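1. Turn this into a structure:
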Amino acid sequence: MSTDALPKSSPASSITQASAVALIAAVHSAAARIGFTAAVAVTDQGGHLKAFDRADDAPFLTAEVALDKAWTAAAFHTSTHAWNDYLANPKIAPLGGHPRLMAVGGGYPIIDNGRCVGGLGISGGSYEQDQQAAEEALTALGFELPGH
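-> Below is the predicted model:
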């Protein structure tokens, strides 16, 4: 094989700053309607923080949890609530020891045109409330939900 024909890179899609900020606003709106305050983290496709906001009365630990949920979702292109079942498998369970892996609902990959462009992490409500706010915000901005 000639090295001239060997692709040396591939294009990477990332959520835009404007969309990340809009997503955070949509999450806060959904959370207010649902009845909780939150920390919201948006990462790029590589799990690096793109945008973040924590409501005044959201506990300080929600900041770290939200970021780890977003990182986990971006890293595996999978919603974080799926990890509870995954970690029950003894062949996957060792991943639970990774310091950033967050197997709690509220983290979603941000999917645009079938490609993961980032991660969204929400912390502050119950895991069901975090998931609901994430799904509402992603849908409101036209992003695809995993498995849909």
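2. use CA for all of it now, contacts and neighbours both
-> Will do.
3. how much space between Ala55 and Ser13?
-> Ala55 is 29 Å from Ser13, where distance means C-alpha to C-alpha, to the nearest Å.
4. what does Val104 give?
-> As judged by C-alpha to C-alpha, Val104 and Ser13 stand 26 Å apart.
5. ditto for Ala134
-> Look at Ala134 and Ser13: by C-alpha to C-alpha, they are 21 Å apart.
6. if you count what's nearby, which of these two comes out ahead?
-> The residue with more neighbours, out of Ala134 and Ser13 and counting by other C-alpha atoms under 10 Å, is Ala134; that gives 28 against 14.
7. Sequence B follows; please return its structure for comparison with A:
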Amino acid sequence: MRTKTILTNGDVKKIAAAAERHAMARNWPVTIVIFDDGGHLLHLNRLDGATLSSIEMALAKGRTAALGRRESKFYEDLVKQGRVAFLSAPMTGFLEGGVPIVVAGEVVGSVSVSGVKSEEDAEIARAGIAALEL
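-> Reported below is the predicted structural model:
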């Protein structure tokens, strides 16, 4: 039997605080979400000024990253390269901004952001994950 690494509440708070600091330092109004490895919501925060639609986008991108075990941008690129049949997959967040949290080669969750340019969303998510100092 294997031992499974999981995100603690302290980990989630650390990720969320770092992601929020990164976004606020740039005046980026975004929604930040964190999921466990099963795609279950652990944290959601819509910063002041973030659109309501950013909530749904962040949720979708984060679930895609957690369940797909890779960045949501991977799926965006598949579709852009003509693999449109992939749109029927059971995931919905095929835009950049969902980033898996990987510990010792295992995905333990994801961080997802929506509200600014997709590459900036991913930048914020990575800044949050970096707070874990993996």
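8. Could I get the full set of strands for the second structure?
-> Taking DSSP state E to define them, one finds strands in the second structure at 31-36, 41-46, 98-103, 106-114.
9. Now distance to Lys61 of the second structure and mean neighbour count too, for those, in CSV please.
-> Putting these into CSV (distance: least, C-alpha to C-alpha, whole Å; neighbours: other C-alpha atoms under 10 Å) gives the following:
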stretch, distance to Lys61 of the second structure, mean neighbour count
strand 31-36, 9, 29
strand 41-46, 12, 17
strand 98-103, 5, 26
strand 106-114, 6, 29
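10. okay, the ones you listed in CSV with distance to Arg69 of the second structure next?
-> Below are these laid out as CSV (distance: least, C-alpha to C-alpha, whole Å):
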stretch, distance to Arg69 of the second structure
strand 31-36, 11
strand 41-46, 16
strand 98-103, 6
strand 106-114, 6
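11. For Met1 of the second structure, find the nearest of these.
-> strand 106-114 (15.4 Å; C-alpha to C-alpha).
12. quick one: that closest one to the first structure mean distance?
-> Here strand 106-114 of the second structure, set against the first structure after superposition, deviates by a mean of 0.7 Å using mean C-alpha distance after the TM-score superposition for the first structure.
13. The first structure: matching residues for that strand?
-> Aligned using TM-score structural alignment, strand 106-114 of the second structure spans residues 115-123 in the first structure.
14. any idea which residue sits dead centre in the second structure?
-> In the second structure, the C-alpha nearest the mean C-alpha coordinate belongs to Ser112, at 2.0 Å (C-alpha atoms, centre = their mean).
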